[in-house]
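Please work out how this folds:
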Amino acid sequence: MFKTLVLVGIGGALGSVLRYLTTLTVTKYFSTIFPWATFIINVLGCLLIGIIMGLLEKNQLTDSSVKWLLVTGFCGGYTTFSAFGYENISLLQNGNTALTFLYIITSVVIGLMAVWLGLSLVK
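Prediction:
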């Protein structure tokens, strides 16, 4: 149990740091009302979790330490679904209803497609 907690913690810390660096990079180049950084992070995180889980399933390693480190830890620390929820509420509160629903729909649809793509890439 302790080993698993350490793996999740290390992965989560690394994922959180990369999320912060990704946010800095994206907002440097795309400064608009649309939350591009969170959108890109969520799509990349979905693609990454698809690739990792696909590889783990392919190699019958779904109960391995690698899963705790990379899926639960890293991907959990990297993706920003809580920020996604907050940004949607903020968009709604600021009267950007159409943009809110565009953001929700594109994030969910493209995120699911990215997971499928990640899984497909390793088959």
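
Going by C-alpha atoms from here, please, whenever you check contacts or count neighbours.
Noted.

dump the residue contacts of L14.
F74, G77, Y78 (CA atoms under 8 Å, 6 or more residues apart in numbering).

Now do the SS call for T62.
coil (DSSP: H, G, I helix; E, B strand; the rest coil).

now G95
Classification of G95 by three-state DSSP places it in coil.

And for it, the neighbour number?
11 (other CA atoms under 10 Å).

what's the answer for L55, then?
For L55, the neighbour count with other CA under 10 Å is 18.

Distance check, it against T62.
9 Å (CA to CA, to the nearest Å).

just to revisit the earlier point, make a ChimeraX selection of the buried ones in the contacts of L14.
Applying 16 or more other CA atoms under 10 Å to these, the buried members can be selected in ChimeraX as follows:
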select :74,77,78
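
for this structure, which helix is longest?
helix 2-29 (DSSP state H).

Now that one: buried residues?
In helix 2-29, counting by 16+ other CA under 10 Å, buried: 4, 7-16, 18-19, 22-23, 26.

One more, so I can put them side by side:
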Amino acid sequence: MNWLCVVAGAMIGAPLRFLTDRAVQARHDTVFPWGTFAVNVLGSLVLGVLTGAAVAGAAASRLQLFLGTGLCGALTTYSTFSYETLRLAEGGARFYAAVNVLASVVAGLGAVFAGVTFAEAVWA
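The predicted model follows:
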């Protein structure tokens, strides 16, 4: 039964990633992969809130599977981040590649910490 929670979350997360990526990228006329950056930071925020809720005992294991493993697993994408960073570097946009790595790590960690802090404030 647990696998259904993961599948259901992924059925939402994968199209959400695609649609969000396309919508965000269409609004920016740059080689920087804003769409992938946005979904990865959003996923980090959701995982932070979920982690904080789980620590407080406010998130059942099935919700963790649905949101954390399924939805966020399909929403966020390390492989696309890596591929796009490599393409930037190979295409001569090494500055953008470096910014993508640094900004993704800093913003992702910031988002997860913000999510945990928010959850602690709500469920403490």
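
Quantify their similarity with the TM-score.
Superposed pair, TM-score by TM-score structural alignment, normalised by the length of structure 1: 0.91. Supporting alignment: 120 aligned residues with a CA RMSD of 1.3 Å.

Please narrow the contacts of L14 of structure 1 to those residing in helices.
Among the contacts of L14 of structure 1, the members falling in helices (DSSP H) are G77, Y78.

what's the matching residue for L65 of structure 2 over in structure 1?
Counting by TM-score structural alignment, L65 of structure 2 lines up with W68 in structure 1.

same question, A10 of structure 2
Going residue by residue (TM-score structural alignment), A10 of structure 2 aligns to G12.

For its match, which residues are in contact?
G12 of structure 1 neighbours (CA under 8 Å, 6+ apart): L69, T72, G73, F74, C75, G76, G77, Y78.

residues in contact with the residue opposite G45 of structure 1 in structure 2 once aligned?
Matched by TM-score structural alignment, G45 of structure 1 corresponds to G43 in structure 2. For G43 of structure 2, the contact set (CA under 8 Å, 6+ apart) comprises C72, L75, T76.

tell me which of these is nearest to A38 of structure 2?
Among the contacts of G43 of structure 2, T76 lies closest to A38 of structure 2 (CA to CA), at 9.1 Å.

residues near that closest one, how many?
23.

What's the match for it in structure 1?
Looks like T76 of structure 2 aligns to T79 there (TM-score structural alignment).

And for A26 of structure 2?
A26 of structure 2 maps onto K28 in structure 1, by TM-score structural alignment.

and its match, how far is that from W36 of structure 1?
Distance of K28 of structure 1 to W36 of structure 1, given as CA to CA: 11 Å.

re the thing from before, save the contacts of L14 of structure 1 as a markdown table, and put in distance to V108 of structure 1 too.
Shown next, in a markdown table, are these (distance: CA to CA, whole Å):
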| residue | distance to V108 of structure 1 |
| --- | --- |
| F74 | 20 |
| G77 | 19 |
| Y78 | 17 |
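
Now do the same for F113 of structure 2: its match in structure 1.
In structure 1, F113 of structure 2 lands on W116 (TM-score structural alignment).

Enumerate the positions of the helix or strand hosting that match that are buried.
Assigned by DSSP states H and E, W116 of structure 1 belongs to helix 97-121. Within helix 97-121 of structure 1, the residues scored as buried using 16+ other CA under 10 Å are 100, 103, 107, 110-119.

With stretch 42-51 of structure 2 instead?
Those would be L42, G43, S44, L45, V46, L47, G48, V49, L50, T51, for stretch 42-51 of structure 2 by 16+ other CA under 10 Å.
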